[in-house]
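Novice: What follows is a predicted structure for the sequence shown.
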Amino acid sequence: MVREVGRLHNLVVAIDSPSDLPAVPEAECLLLFTAARELLLNVVKHAGVSEAYLRLACKPTAVTLTVGDSGCGTVSADTASADQHGFGLFSIRERAEPLGGSLAVDSSPGHGTRVTLTLPLAAAPTAREQPGNPGKGAQAVAQDSEQKSHTVSGRLRVLFVDDHQIVREFLVNLLKMETDIHVVGQCDNGSAAVESAGQLHPDVIIMDVNMPVMDGIEATRRIKERWPGIKVIGLSTLDDADGGSKMRAAGADGYVSKSAPPKELIEVIRQCCRAGGEDCRPTPRSRSRPDNVFGSH
């Protein structure tokens, strides 16, 4: 993720991370992922530099993430709030405090910014879910009796497909915060997605493009042939037209880059389910950025 953000935004990121990281509990792991992404994007948007550093340090009782730059400075955790681009420093701090963590900002004009997130380490789960575990095969990673029902209080039923566990869980947790969206299952490859589509009958499938066993393009083609009413939204780290054009050719209704603000994915899910999904593009924003979501066809 760090290298991908750097590549997409022409940001050189120096990474300092120990090779023997201890097991980190799920909630802390998701917050570290979120914070790293948001802090690097803040450098891109506000620092006015092309270089940054990311350091991850672990002690027996805590893990520390630091992201810094030598840019214009002046950032404050007390004044920075969530904006259209993501969570913001204030929101990261709000999510860290219930976990016993803290967020520190060292910033001054002309001397850059250093943001440090510290999280205490609790006992990690004894069994961590890993993509592609033996025995998973074409099985959905998560589904329960409620998820097998065909309607859940009128909410949009979403199946999420991505082979990267941290990315998948991060975005699924965001979707679970929306009152009109219900995540009915998760899969880690395209073959599992095809099988789960027939079992769970979701309204929308969020489909990663590049996955093992079967990629998202082939899975989308098979799903659209069998269940044309299911909306499919492509998801990829590739911030260009290639992934989008291939997904569109396979029958997908939309395409969102993983580098886009999380709220964009939520917006596209809703738009794809409106009146037959005539328009699966996010609402235009005032700032200029590449259009990485295509409309219906």
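Specialist: Structure's in. What do you need? Numbers count the residues shown, from 1 in each chain.

Novice: alpha carbons only for contacts and neighbour counts from here, please
Specialist: Fine.

Novice: any idea whether Tyr197 is helix, strand or coil?
Specialist: Quick fix: residue 197 reads Ala, not Tyr. Classification of Ala197 by DSSP: H, G, I helix; E, B strand; the rest coil places it in helix.

Novice: I meant to write Lys246 there.
Specialist: Going by three-state DSSP: Lys246 is helix.

Novice: how close does it get to Thr34?
Specialist: Separation of Lys246 from Thr34 (C-alpha to C-alpha, to the nearest Å) stands at 28 Å.

Novice: With Arg221 instead?
Specialist: Taking C-alpha to C-alpha as the measure, Arg221 falls 31 Å from Thr34.

Novice: Same check on Leu265?
Specialist: Taking C-alpha to C-alpha, one finds Leu265 at 15 Å from Thr34.

Novice: the more surrounded of these two?
Specialist: Counted by other C-alpha atoms under 10 Å, Leu265 and Thr34 do not tie: Leu265 has more neighbours, with 25 against 18.

Novice: What are the buried residues along the host helix or strand of that one?
Specialist: Following DSSP states H and E, one finds Leu265 within helix 262-272. Applying a neighbour-count criterion of 16 or more other C-alpha atoms under 10 Å, one finds Pro262, Lys263, Glu264, Leu265, Ile266, Val268, Ile269, Arg270, Gln271, Cys272 buried in helix 262-272.

Novice: Is it possible to get these out as CSV so that each row also shows distance to Asp106?
Specialist: Shown next, in CSV, are the buried residues of helix 262-272 (distance: C-alpha to C-alpha, whole Å):
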residue, distance to Asp106
Pro262, 27
Lys263, 28
Glu264, 30
Leu265, 32
Ile266, 33
Val268, 36
Ile269, 38
Arg270, 39
Gln271, 40
Cys272, 42
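
Novice: Phe33 contacts Glu169, correct?
Specialist: No: with contact defined as C-alpha atoms under 8 Å, Phe33 does not count as touching Glu169 (10.4 Å).

Novice: another one to put next to it:
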Amino acid sequence: MFDAVKQWFWYEWTLFIIRILVTFSTIITTVQFQNDLNLPLWLVLCWEISAFSIPWILLQVNTKAYAVPELILSGGVSVYLTSLFPEAYLTFLVPAALIAANNVEKTYRWTGPAAVLVVPLVMVQLSEPAKPFWEMMSQIGLAYAIGYAFNLLMVNYRQNEIIRSQNSVLEQYMSQVERVTLLEERNRLAKDLHDTMGHSYTSLIMGLETLRPDISTEEGEHKLEALLAVTRKSMGEVRDFLHGMGASEEMSSLRQALEQLAREFEASAGVTVSLRVLGEETALPQQAKMTFYRCLQEALTNAVRHGRAAEIQATLQFEPRQTRLEVRDNGEGSESLSEGFGLKAMKERAASLQGQVSVYSEKGVGTTVTCTLPRQAEPGGEVIRLLIADDQAFIRESLRTLLQGQKDMTVAGLAGDGEQAVELCAELEPDLVLMDLDMPNMDGTAATRTIKQKWPHVRVVILTTFQAPDKALEVLRSGADGYLLKSIEPKELAETIRLVHQGGTMIAQDLSTKLFGELGEAAKASGRGGATGTSGPAETAGRPETAAPAGEGYELTPREIEILRMLSKGLRYKSIASKLYLSDGTVRNYASTVYAKLGVRNREEAVEKAAETGLL
């Protein structure tokens, strides 16, 4: 209640002061004429104090319950005093105005007749000598009308405040959208230039180098050197330009960007926003920074616009395998959230980075938004020795040019077919082989099978042009550790090589969706299980011949299975949070995700379905 008083506006203080003045005036007058009372003075004073305090307290706690006590207590005091002193009907003028001023949800339909007609009628019946009814009714009615006009003024002021607040939030949101959109457009343009001009210059350099054996004259050599010099210089200029476009001081540090966003939003929206950072901040890709930035931006805006929140707490946590942003507010909350455009956009952004966004909301408690992104593989201390096998010399040279720029990679050799790849494996002992599928003499599938039989420790990643689920399944069964398309971005290719070298298995998203979809259909036909879900630009998967975990039929992650097991044991969210070293809101988000994936509504239904399907 006292928190509500702290947030009062000027009109609420005005009504409170008027209420105090009228109550003190009535008490003083009652004490002066105590000899004319037919009830004990202490009883009348308690009655008057109750008429002041009880309706006021109810007004702070539940406005709907205010009008009836006000009519009964204040009206009762006025009727009693009027029965002794006919002029005392004037003491009901202020309570009548207060009843009208605090009108909610059209209560004037019955409070008006009760205050203007019923109370004066009772006063006329009990007072002696009685004042004319029309005189009482007109004066009390005028007081009620003044109070109702004041109510309209308050409603208009509240609506204007809401509009001003919403406008400030929207203006701040628009400015942030404009800034981030410009930044994203710069990054997109840089990427497009990299994928077009950068690759074109690389191809031109490789093509010119291949002409060197065909030029025998000194003049031809001179022209070739001049062309190569101009081309390399132009490529250097393009790289400098791309570096200048891609680098942005605004997003150089995720922590600084989120802190700036929190400060600006706090100043414009008039709410308290706090940001706490846990763990040591690590470098994140620009796209990941953008995802966290947009997630916080959307969560702050929704908390004020829809949740009417006054305090928002954001926590950015850097963990060994993932980075998590949790935004909690003390708003109104909702038992059933509608997934709007902003929330869908946040989820799509996170999914594109193999992450997820979950929302937990409870009526009267608030809303918690959690965005989790996995940590991408980082360059290790050792240098990865690569062997590139492709029947097209231009592709081999281009891949070597792209990968030689990585500090932790070196291209040990190039092979033109599968047989040569096997021979070079014996000679060069590479750590990882980038293998094309369609090659003469020995294709990629046969070469992969041979390499894996002779050197099981050598990692093999298939890099092909087209999706071919049947060939992908065959080559994965032959022992390949990854299957990617040549359209993959250079940065993503480097990260995939690092991850596979560390023991992971990567399959392109589009291909994995088709591949495991077909496996799921085949498994259902044979009565042995369901399909495995995928997410993100590249999917980590096990060998096709290994048995799938129980949760994969419903796309449950190991962490979600763990949460489900604890829920089945009857543990509360706080107990689970303490056992897993997570926050209470994070556990609730995990539980909500489990319920959604299982198609249930609560813990009991989830445990029952888990028992029926054998998930536990």
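Specialist: Great, that's in hand. Because the structure is a prediction, the values reported are computed rather than measured.

Novice: Next, the TM-score between them, please.
Specialist: Scored against TM-score structural alignment, normalised by the length of structure 1, the superposed chains reach a TM-score of 0.48; 170 aligned residues with a C-alpha RMSD of 3.9 Å.

Novice: thinking again about what came up before, now for the helix holding Leu265 of structure 1, which elements pack on it?
Specialist: Applying 3 or more C-alpha pairs under 8 Å, 6 or more residues apart in numbering; DSSP states H and E, one finds that helix 262-272 of structure 1 contacts helix 165-176, strand 254-257.

Novice: now the helix or strand that the longest one is followed by against helix 262-272, angle please.
Specialist: Tracing the chain past helix 165-176 of structure 1, the next element assigned as helix or strand by DSSP H and E is strand 181-187. Counting by axes from the mean of the first three to the mean of the last three C-alpha atoms, to 10 degrees, strand 181-187 of structure 1 lies at 100 degrees to helix 262-272.

Novice: ok, Glu474 of structure 2 - how many residues close by?
Specialist: For Glu474 of structure 2, using other C-alpha under 10 Å, the count is 14.

Novice: whoops, I mixed them up, Leu8 of structure 1
Specialist: When neighbours are counted by other C-alpha under 10 Å, Leu8 of structure 1 comes out with 13.

Novice: just Leu159 of structure 1 next, same as before
Specialist: If you count neighbours by other C-alpha under 10 Å, Leu159 of structure 1 ends up with 28.

Novice: Strands of the stretch 451-600 of structure 2, residue ranges please.
Specialist: Ranges of strands within the stretch 451-600 of structure 2 are 459-464, 482-485, 506-508, 538-540, based on DSSP state E, counting those that start in this stretch.

Novice: nearest to Trp42 of structure 2, of those strands?
Specialist: strand 538-540 (80.0 Å; C-alpha to C-alpha).

Novice: Can you name every helix or strand that the closest one contacts?
Specialist: So strand 538-540 of structure 2, by 3+ C-alpha pairs under 8 Å, 6+ apart, packs with strand 506-508, helix 509-525.

Novice: let's see 7 Å
Specialist: Packing partners of strand 538-540 of structure 2 (3 or more C-alpha pairs under 7 Å, 6 or more residues apart in numbering; DSSP states H and E): strand 506-508.

Novice: and the strand it packs on, which residues are buried?
Specialist: Neighbour-count burial for strand 506-508 of structure 2 [16+ other C-alpha under 10 Å]: Met506, Ile507, Ala508.

Novice: in the stretch 451-600 of structure 2, which spans are helices?
Specialist: In the stretch 451-600 of structure 2, the helices defined using DSSP state H, counting those that start in this stretch lie at 469-477, 490-501, 509-525, 558-568, 573-580, 584-598.

Novice: wait, which of those is closest to Ile146 of structure 2?
Specialist: Of all these, helix 584-598 comes closest under C-alpha to C-alpha, at 48.4 Å.

Novice: which residue sits closest to Leu170 of structure 2, ignoring its sequence neighbours?
Specialist: In space, and not counting its chain neighbours, Leu170 of structure 2 is closest to Thr301: 7.9 Å by C-alpha to C-alpha, 6 or more residues apart in numbering.

Novice: That neighbour: neighbour count?
Specialist: Residues lying near Thr301 of structure 2 (other C-alpha under 10 Å) number 21.

Novice: where does it land in three-state SS?
Specialist: Recorded secondary structure, Thr301 of structure 2: helix (three-state DSSP).

Novice: separation between Ser191 of structure 1 and Arg222 of structure 1?
Specialist: From Ser191 of structure 1 across to Arg222 of structure 1, the span is 10 Å (C-alpha to C-alpha).

Novice: Looking at the two, which one has more neighbours?
Specialist: More crowded of Ser191 of structure 1 and Arg222, by other C-alpha under 10 Å: Ser191, with 22 against 18.

Novice: For the strand or helix carrying the more buried one, list every residue counted as buried.
Specialist: Secondary structure from DSSP H and E places Ser191 of structure 1 in helix 190-200. If you call a residue buried by 16+ other C-alpha under 10 Å, then helix 190-200 of structure 1 has these buried ones: Gly190, Ser191, Ala192, Ala193, Val194, Glu195, Ser196, Ala197, Leu200.
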